[in-house]
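**Student:** Sharing a sequence plus its predicted fold:
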Amino acid sequence: MSRRHPNARRATTISAAALTLGSAMLLTACAGGGGGGQSPSAEAVSLTFVAGVKGDPFYITMACGAEQAALAAGVDFDFQAPNTFSPTDQVPIVDAVAAAAPDALLIAPTDAASMFAPIQRVIGAGTKVVLVDTTLEDDEGTSASVKTDDYAGGVEAARELAELTGGSGEVLLINFLPGVSTTDARGKGFVDEAAKLGLTVVAEEFAGTDVEKASQIVDASLQRHPDLAGIFTTTDYGAQGTVTSLRNADALRDVKVVGFDASPVMVEELRAGNIQTIVSQQARTIGELGVEEALKALRGEASSGTLEVPTITITEEDLESPDAQAGLQVESCG
C-alpha cells in the first residue's frame, strides 16, 4: 500500500492530513480574495519560478502546483528552467531574474555552494526568495525552504529493497550528481538504513541525467557482481538506464529495482513489472507551499522555516489509490 514516512530531523515535517487540508485552505483563501488579508497587496504581484532543469516531469509538476496557487492569488507567474542541471546554465537565468526584480522567486538551486552568490544578488534586488526542492549550504537572506524529506525517502527505499530481496544480498546505489542536496540526502538515507538491515551496498555510482551512462554502470556492476540482488536509483534517469541494462542482460525482475519519482515513464515501467517500487515526491504540493511561503514573506508574516514534505511509496498494486495519485508526475499542466 502507499505509505508516507515522516522523519525526525530538525525541520517541520508535514503530516498527510495537514498537507491535504493546507493545500485546500491555501487555494480557497487565495481564490476568495477578500477578508483576512490573504493578498499581499492590491497591486499585481510577480513571482518567478526557476527550476533545476528543463523538461523534467518533477519540476513540471511542481510548476503546475505553483502556477495554480499563484493564479488563484492573482499573482503573475513566470516559469524558467536551464537546459542542464548545472550552475553554468542556471546562473545566467538567475542573474536575469535579479535584473528584472520580481516580487518573489521560487528556485531549486543546482548546486548548494555555487548558487549562493547569484541568489544573494536576487535578494539584494529586493526579491523575496523561497528555496524549493534543493537548498543551499548557507541560506542567509532566504525567506523559507520547502523540500522533500529526502533522507527519509532514502531510508524508505532501503526498507523496500530489503523486503524485495529477502533482507540480504548485494545492492547498488545509482545516484545523481555529488553536491546536490536532495539526492545526497537520499543516498545517505539509503546507505545508512541498508547497513542496519543487512544489505551490502557494493558501490555508489553517479549518472546525472545521462540514461545511457546509468545503463553502462549497471552493465559493469553485473559483471563485477553477478549475484547483485537489487538496485536503488535516486532519479528516474537512473531507473531508465537500469531497466535498459537489465533487459539486455535478461535480468529483469531477477534484480529488484526501487526507483525515485513517479514520472510517466517510471509509472509505465512499474505497470510492466520492470520496477517493483517507486518512492515519489509530492511535487505539486511543494509548488503550492512554495507560493504560500512567498506570499507570507511579502505580507511580512513569520516564515515557516524549512518545510519537509514526506514521500509516497507506490507499488503496482496500489497505483490507482488516492495516496499514490498524489505522487504521480506529469509532462504538462492540463
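**Tutor:** That came in fine, so what should we check first?
**Student:** contacts, neighbours, all on C-alpha from now
**Tutor:** Will do.
**Student:** Ser263 and Val171, how far apart?
**Tutor:** Note on Ser263: its distance to Val171, by Cα to Cα, to the nearest Å, is 23 Å.
**Student:** likewise Asp318?
**Tutor:** 25 Å.
**Student:** what's the answer for Pro102, then?
**Tutor:** 46 Å.
**Student:** Pick out whichever of these two has more residues nearby.
**Tutor:** Higher neighbour count among Pro102 and Val171: Val171, with 27 against 20, using other Cα atoms under 10 Å.
**Student:** So that one is in contact with Val202, correct?
**Tutor:** Yes. Shown here, Val171 and Val202 form a contact pair, counting by Cα atoms under 8 Å, at 6.0 Å.
**Student:** residues of stretch 181-200 that come out buried?
**Tutor:** 181-191, 193-194, 197, 199-200 (16 or more other Cα atoms under 10 Å).
**Student:** which one among those gets closest to Asp111?
**Tutor:** Ser181 (7.7 Å; Cα to Cα).
**Student:** Would you mind listing the residues in contact with that closest one?
**Tutor:** Listed by Cα atoms under 8 Å, 6 or more residues apart in numbering, the contact partners of Ser181 are Asp111, Ala112, Thr134, Thr135, Leu136.
**Student:** do the same with Leu222
**Tutor:** Taking Cα under 8 Å, 6+ apart as the test, what Leu222 contacts is Leu228.
**Student:** State the helix or strand in which it lies.
**Tutor:** helix 211-224 (DSSP states H and E).
**Student:** quick one: buried residues of that helix?
**Tutor:** For helix 211-224, using 16+ other Cα under 10 Å, the buried residues are Val211, Glu212, Lys213, Ala214, Ser215, Gln216, Ile217, Val218, Asp219, Ser221, Leu222.
**Student:** let's bring in a second model and compare:
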Amino acid sequence: MRTYKWMAAATAVLSLTALTACGGNDDTAAGGDKTGGFKIALIPGVANDAYYGSVACGVQAAAKASGSTVDVQAPKSFSPTDQIPILQAVVAKKPDVIIIAPTDSKALYAPLKQATAQGIKVVLVDTTLEDSSLAEAEVTSDNIEAGKTAAAKLLELLGDKAGSVLTVNLSAGVTTTDDRFKGFAEGLKANSKIKDLGQQYSNNSVQTASSIVSATVASNPDLIGIFSTAAFNTEGAVAALRQAKDDRVTIVGFDANPPGVKQIQDGEVAAQVVLKPYDEGVAAGEQAINALTGKEVTKKITTGAVVATKDNLDSPEVQKYLYSFTCPAA
C-alpha cells in the first residue's frame, strides 16, 4: 500500500460521492463472458468520513485494473434509517455488485437479500451482518484483536496507576465497534488495579458522548482512562475533559481521520488505533471482481492495525495508513 497524503480537517467534509473510478470498458472473453467493465456500487457507512474515503480509494484501485466503474453513494449519518433508502435506490439501478458497510448487523439483511434476489452480488466491507451468508465475501478489520491492542496501549500509558476506565461506544448492533469493546474488555483484565466501568452508548452523537464523559468524571473521581471506539466518541470525550479542565484522564481512541491526528498532536488523545481501510477497499474490490468473473473468492478477509502516538506519528508505517479522501498516486 502506498503512502497516504492526509488532508486538513476542513477538507475532510468533501463528499465521498466525488470518488468515482475511471474506466467502464465492456471487456468480454472469447466465450462471451464478461471479464471487466463492471458497474460497482459502493455504499459506505457514512459520508464525509475520511476512513471511508480511504476504503473508496482502495475499491477504485481494484476496479481500475478491470476497467470497471465505481459509483459511491453514502448516507448522511451512520444509521440504517439513512442507509437503507440509498441501498434501495442503488438496487433499482441494477449494478453488477454492491460493496457495502452495513450500519446495522440485522436491519440491512432484508434489503440486501432483495438485492441478491435480483442477481446483484454483494460484498461486505468494514462492518458485516449477523447472517453474512448472502455475501460473496466480507472484508473487515480484526476488531477484537484491535480492541485488545487498545487495552494494552492504555495499560502501558497508565503504568502503575489504579483507578477506573470507561468505554464510550457507538450503538448496539454495529459489529465493528461491538468487537472493539469485547477485545478491549478482555485486554483490560490483565491489570487487577483497573476497575472496568463497562460501556455506554453515544448513539453516534458527539454531544451524547460528551455528556457521558462529563457525568462519569463527576461521579467517578478515580477515573483515569477512557477508551473510545470511534471518532464521534473521541471528539465528545475530548470536549468534556477540556471543559472540566481535567488532565488526569488518558484517552485511547479509534480515529486516524485528520481531526483524530490533530488530537494526538495537541496532546488531547494519547493514542489512536489506526486500521487499514485502504487495504480493506482493495480486498473488497478484488473479491467483487473475482465473484463477477467466476474466479475463486476468499470468503472472509481480515486486516490489521497499528497504534499512533505523538512519538511515532511521523513514521512511514503510521503515515501510510492515516485516513484520507486523497487517493494514492497510481
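**Tutor:** Structure received. Quantities reported herein were computed from a predicted structural model and do not represent experimental measurements.
**Student:** can you give me the strands for structure 1?
**Tutor:** Secondary structure of structure 1 (DSSP state E): strands at 12-13, 45-50, 75-80, 104-107, 128-132, 144-148, 169-175, 199-206, 228-233, 256-260, 277-280, 306-309, 312-315.
**Student:** can you list those in a markdown table and add distance to Gly334 of structure 1?
**Tutor:** Formatted as a markdown table, the strands of structure 1 follow (distance: least, Cα to Cα, whole Å):
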| stretch | distance to Gly334 of structure 1 |
| --- | --- |
| strand 12-13 | 29 |
| strand 45-50 | 18 |
| strand 75-80 | 16 |
| strand 104-107 | 21 |
| strand 128-132 | 22 |
| strand 144-148 | 24 |
| strand 169-175 | 31 |
| strand 199-206 | 33 |
| strand 228-233 | 28 |
| strand 256-260 | 23 |
| strand 277-280 | 20 |
| strand 306-309 | 24 |
| strand 312-315 | 22 |
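**Student:** Can you tell me which of the ones you listed is nearest to Val330 of structure 1?
**Tutor:** Using Cα to Cα, those put strand 277-280 closest to Val330 of structure 1, at 12.6 Å.
**Student:** Pull up the aligned stretch in structure 2 for that closest one.
**Tutor:** Mapped onto structure 2 using TM-score structural alignment, strand 277-280 of structure 1 spans residues 271-274.
**Student:** so how much does the matching stretch differ from structure 1 once superposed?
**Tutor:** With mean Cα distance after the TM-score superposition for structure 1, stretch 271-274 of structure 2 departs from structure 1 by a mean of 0.7 Å once superposed.
**Student:** hmm, who's touching that stretch?
**Tutor:** 146, 149-150, 153, 251-256, 260, 264, 305-310, 318, 321-322.
**Student:** at 7 Å instead, please
**Tutor:** 150, 252-256, 264, 305-309, 321 (Cα atoms under 7 Å, 6 or more residues apart in numbering).
**Student:** Repeat that for stretch 205-219 of structure 1.
**Tutor:** Leu173, Ile174, Asn175, Phe176, Leu177, Tyr237, Gly238, Gln240, Gly241, Thr242, Thr244, Ser245.
**Student:** what do you get if the cut-off is 6 Å, keeping everything else the same?
**Tutor:** Ile174, Asn175, Phe176, Leu177, Tyr237, Gly238, Gly241, Thr242, Ser245 (Cα atoms under 6 Å, 6 or more residues apart in numbering).
**Student:** from these, which ones fall inside helices?
**Tutor:** Under the assignment DSSP state H, the contacts of stretch 205-219 of structure 1 contribute Tyr237, Gly238, Gly241, Thr242, Ser245 to helices.
**Student:** Closest to Val94 of structure 1 out of the residues you listed?
**Tutor:** Nearest member of those to Val94 of structure 1, counting by Cα to Cα, is Tyr237, at 25.3 Å.
**Student:** Could you find the counterpart of that closest one in structure 2?
**Tutor:** By TM-score structural alignment, Tyr237 of structure 1 lines up with Phe232.
**Student:** That match - nearest residue in space that isn't next to it in sequence?
**Tutor:** Nearest non-adjacent residue to Phe232 of structure 2, counting by Cα to Cα, 6 or more residues apart in numbering: Val206, 5.1 Å away.
**Student:** what do you get for Asp255 of structure 2?
**Tutor:** In space, Asp255 of structure 2 is closest to Ala231, 5.2 Å off (Cα to Cα, 6+ apart).
**Student:** Could you count how many residues lie near that neighbour?
**Tutor:** 21.
**Student:** can you check the one 5 residues further on too?
**Tutor:** Number of residues near Gly236 of structure 2 (other Cα under 10 Å) recorded here: 24.
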